[in-house]
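> No sequence on hand, only this structure:
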């Protein structure tokens, strides 16, 4: 399954929250390091006091036992000091007392402290049995022999206070992150508002008004100003390209109308005077006449599209009789369609009028009928119907062909686009685009739905109108 990328708003929110959490995590690490350093410094001060007491003593020490007895008199609560002889790592350990709580055997604690004190000059911190200790060593001379004065201090109480402070800090970090998340949402939404406005402007761009859709650069933030400039430049180039295209299509269409009209006229004259021609020759003349008529129709469609693009497509908006338009088109195409066209009945909708241009409406109906004749099987009928609502009139062109897929129902009204069911059937892809342009010019619309029993139901939608006022004759 394809994963959709996160929105810019969600990315900013996620990145900011991760940065906040990373900041709190760094704060916890720094606080722990500072607390550990504070314990080490406190231990160094305790060791310095003990050394000062030993140096200021006037009477000589009586061996390890005498030294240990002296240490027992000057030690502070939580500090354990003993003498270690270098030979064989033998120790003169003190007796446990209430001022120093032991997590287990004293031998195990001393062994762990000895392993932690890798350096003789730098105090080391370690944990044992859920408690925190700091240990260090000081070299001394005892009765002319080298020895080690070992220090072990219990900082479990301060470490427990530190843990409680860290838990409070974590809880505060969670609440602060939640508050930051709630606060960032409107802030990020406000900060991204210029992007949303720019996006709306981009979505509203159409080929009909490129020159009037420039983005005001002076109102954009500094980060979006280059994008706005590039977009305006693109609009100018597209407008110039579309204008050249419209001019070309308009010019070529006008140039083609005259020779196509002449070809069609001469073909009609030849057909009417073809008494002495054989069947194959008459068929060829009929083909020339039909193709010239098709080309003339195509040129007319191109001209309508060019006028629509240039905003010069003039359409009347007056009350018209849709039943009369359906009848006129049916009569005109009946010979070409044979007996396939079925008109009406219109009993329920007689006397209904629509607001539009009768000539252009008949052109739209002709395009839809010719489209149905092309795609529906030759043996199936094409029905012309009329339905009405209190506000609108719908003119139906219903066939029994393959229909139009739901995904193609908007696509087929675009220029040079055809539906997936078109297959190998020849077509230019502009007939339905012309219908769409003409209907929009009349304030209406064209769309397609599934016909009952299969096929396509193309519908021309126009606003209803009151009956036209008859012109008064002169007295």
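Noted; the coordinates are in hand. Only a predicted model underlies this, so the values are computations on that prediction, with no experimental measurement involved.
> C-alpha from now on. contacts and neighbour counts both.
Noted.
> Could you measure from residue 410 over to residue 444?
For residue 410, the distance to residue 444 equals 16 Å [CA to CA, to the nearest Å].
> Among those two, which residue is more densely surrounded?
Per other CA atoms under 10 Å, whichever of residue 410 and residue 444 has more neighbours is residue 444, with 19 against 13.
> residue contacts, that one?
460, 461, 462, 463 (CA atoms under 8 Å, 6 or more residues apart in numbering).
> In strands, which of those appear?
460, 461, 462, 463 (DSSP state E).
> Can you tell me which of those residues lies closest to residue 129?
Of all the ones in strands among the contacts of residue 444, residue 129 sits closest to residue 461, with 85.9 Å by CA to CA.
> The closest one contacts residue 446, correct?
Yes - the criterion here is CA atoms under 8 Å, and residue 461 meets it with residue 446 at 6.1 Å.
> what's the overlap in contacts for these two?
Contacts common to residue 461 and residue 446, judged by CA under 8 Å, 6+ apart, are residue 439.
> Please, where are all the helices along the chain?
8-55, 63-74, 106-116, 156-191, 193-203, 225-272, 279-310, 322-337, 358-375, 431-441 (DSSP state H).
> which helices and strands sit right next to the first one?
Under the contact criterion of 3 or more CA pairs under 8 Å, 6 or more residues apart in numbering; DSSP states H and E, the helices and strands touching helix 8-55 comprise strand 124-128, strand 131-142, helix 156-191.
> here comes the other one, which I'd like you to weigh against the first:
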């Protein structure tokens, strides 16, 4: 399945931009919707409040007019009947809190009873919900003939308008949520598209190796000017790195070439001196042997540096040919017996394995690994050279029963000049380049090298080549 979206990183610039813009946009849109709802509600209520204020101001005058012709109570009732309609109810309570007159409508019987029971009604019209209906209520003092008679209560039913307002508010909220969703999608798409040049730079730089530093160029079309400036600065940095790398490689090559010849001559003179120095004292002979050993070790170090420099510069050539691995491993074991008294066991397959490799390079790889196993294991423990065939792969293993390598250091042992134990490496004469040479040679022949190790139990170095049975 193709992933349409990469894994979300909460700390990425893309997520931060989307979250920031989306938050601000949502807050702005939410504020607009809230303000519009409040304005509509305010307009709706204010319009009806004015009607209630008109009724409250007119009612005392009507009562005084009717009371000139009939009794006060009758005048109050006539005034209430005159101002009552389908949506407006009125009732009057005297100073003792008793209802003396009220609207005579069906609405008063079905809905007005609960209204008349309300005791906390303020003079200013206020909106209240009662049994699913919305009412504007106000209570005003009723003054007739310059005397306070009681309280005039006015109730105006605005349920239809309020229901329409609530429906409108819900529609606004749903529309806002839909708009926010569309906006988030648009913002995510735009931010993702705007950051594509950065992702492209990351992809290109991941593919740049040391050998390609000089030819590395980042081509971006329709990129923002800031990104183009970043690319230009980055290419300048790559160019400087390429120059530094070339200078380093040239220095290593020159130094190695210049030192290897005189050191070879020194080593030859020292060996000649040992062969012909019958009159040397034991201490003198020991000193010359140490000098010879160090000279040879330095020559080998310089040769390793030259090999790595050739591999880095692409000048190392592998002469691949079909090789009988059974015979090659047998030959390596025989060579090991000549320069070491360590027991070296050989485990071969019954079938003859023919593999296309560089015979001399593979011998050097195996000798390096065996030499490494001898140095870092006890003298009374054997070294095992094993040939395996598993799942279309040929595996050559070099096994020891030595000190092992800590797990956190196993990923670095193939780095140049890296040593697991500096003190022990010094005493054993290691330069820190042996395993790096092994990795370079094996990969140059199309294989891979890996390690499995446990502390105080030993290590297994595996050289793996693809192999198809024909």
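Looks like it arrived, so ask away. Treat the numbers as computed from the prediction; the structure is a model and nothing was measured.
> In the first structure, what residue corresponds to residue 318 of the second structure?
Aligned counterpart of residue 318 of the second structure in the first structure: residue 315 (TM-score structural alignment).
> contacting residues around its match?
Per CA under 8 Å, 6+ apart, neighbours of residue 315 of the first structure: 356, 357, 360, 441, 442.
> How about the counterpart of the last one in the second structure, nearest residue that isn't a chain neighbour?
Which is residue 442 of the first structure. Per TM-score structural alignment, the equivalent position to residue 442 of the first structure in the second structure is residue 445. Nearest residue to residue 445 of the second structure, sequence neighbours excluded (CA to CA, 6 or more residues apart in numbering): residue 357, at 6.0 Å.
> ok, that neighbour - how many residues close by?
Residues near residue 357 of the second structure, counting by other CA under 10 Å: 22.
> Surely it touches residue 322?
Yes - if you go by CA under 8 Å, residue 357 of the second structure and residue 322 touch, sitting 6.5 Å apart.
> sorry, back to before: using JSON lines, lay out the helices and strands packed on helix 8-55 of the first structure together with mean neighbour count and distance to residue 246 of the first structure.
Output for these, formatted as JSON lines (neighbours: other CA atoms under 10 Å; distance: least, CA to CA, whole Å):
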{"stretch": "strand 124-128", "mean neighbour count": "17", "distance to residue 246 of the first structure": "84"}
{"stretch": "strand 131-142", "mean neighbour count": "20", "distance to residue 246 of the first structure": "86"}
{"stretch": "helix 156-191", "mean neighbour count": "14", "distance to residue 246 of the first structure": "41"}
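> And those: which comes nearest residue 58 of the first structure?
strand 131-142 (15.3 Å).
> got the angle for the closest one vs helix 8-55?
Orientation of strand 131-142 of the first structure against helix 8-55 (axes from the mean of the first three to the mean of the last three CA atoms, to 10 degrees) gives an angle of 30 degrees.
> how much does strand 131-142 of the first structure stray from the second structure?
Following superposition, strand 131-142 of the first structure is found to deviate from the second structure by 5.9 Å on average (mean CA distance after the TM-score superposition for the first structure).
> Check which helices and strands that strand sits against.
helix 8-55, strand 124-128, strand 145-154, helix 156-191.
> And the contacts of the second one?
It refers to strand 124-128 of the first structure. 36, 40, 103, 109, 113, 116-118, 132-136.
> of all the residues you listed, which comes closest to residue 340 of the first structure?
residue 36 (96.6 Å).
> Alignment lookup: that closest one to the second structure.
Using TM-score structural alignment, residue 36 of the first structure pairs with residue 41 in the second structure.
> do the same with residue 225 of the first structure
That one, residue 225 of the first structure, aligns with residue 228 by TM-score structural alignment.
> Please report the number of neighbouring residues for that match.
17.
> Next, count neighbours for the nearest residue to it once chain neighbours are set aside.
Sequence neighbours aside, residue 220 is the residue nearest to residue 228 of the second structure in space, at 7.7 Å (criterion: CA to CA, 6+ apart). Neighbour count of residue 220 of the second structure, defined by other CA under 10 Å: 15.
> what does the one 5 residues further on give?
Using other CA under 10 Å as the criterion, residue 225 of the second structure is surrounded by 9 other residues.
> That one and residue 23 of the second structure: what is the separation?
27 Å.
> Please tell me which one of the contacts of residue 315 of the first structure counts the most neighbours.
Result: residue 356 is most packed of these (other CA under 10 Å), 26 neighbours.
> Could you find the counterpart of residue 249 of the second structure in the first structure?
Match for residue 249 of the second structure (TM-score structural alignment): residue 246.
> That match contacts residue 304, doesn't it?
No - Residue 246 of the first structure is not in contact with residue 304 according to CA under 8 Å; the separation is 10.8 Å.
> circling back: nearest to residue 455 of the first structure, of the helices of the first structure?
helix 358-375 (9.6 Å).
> with the second structure superposed, average distance for that closest one?
Using mean CA distance after the TM-score superposition for the first structure, the mean distance for helix 358-375 of the first structure is 2.1 Å.
> could you say what helices and strands that helix packs with?
Using 3+ CA pairs under 8 Å, 6+ apart, helix 358-375 of the first structure is in contact with helix 322-337, strand 382-388, strand 392-398, helix 431-441.
> can I get those in a markdown table with distance to residue 296 of the first structure?
Output for those, formatted as a markdown table (distance: least, CA to CA, whole Å):
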| stretch | distance to residue 296 of the first structure |
| --- | --- |
| helix 322-337 | 16 |
| strand 382-388 | 24 |
| strand 392-398 | 23 |
| helix 431-441 | 13 |
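> about what we covered before: tell me the two of the ones in strands among the contacts of residue 444 of the first structure that are most distant?
So for those, where distance means CA to CA, the most widely separated pair is 460 and 463, at 10.3 Å.
> out of these two, which sits in the more crowded spot?
residue 460 (23 against 20).
> what do we get in the second structure for the more buried one?
Aligned partner of residue 460 of the first structure by TM-score structural alignment: residue 463.
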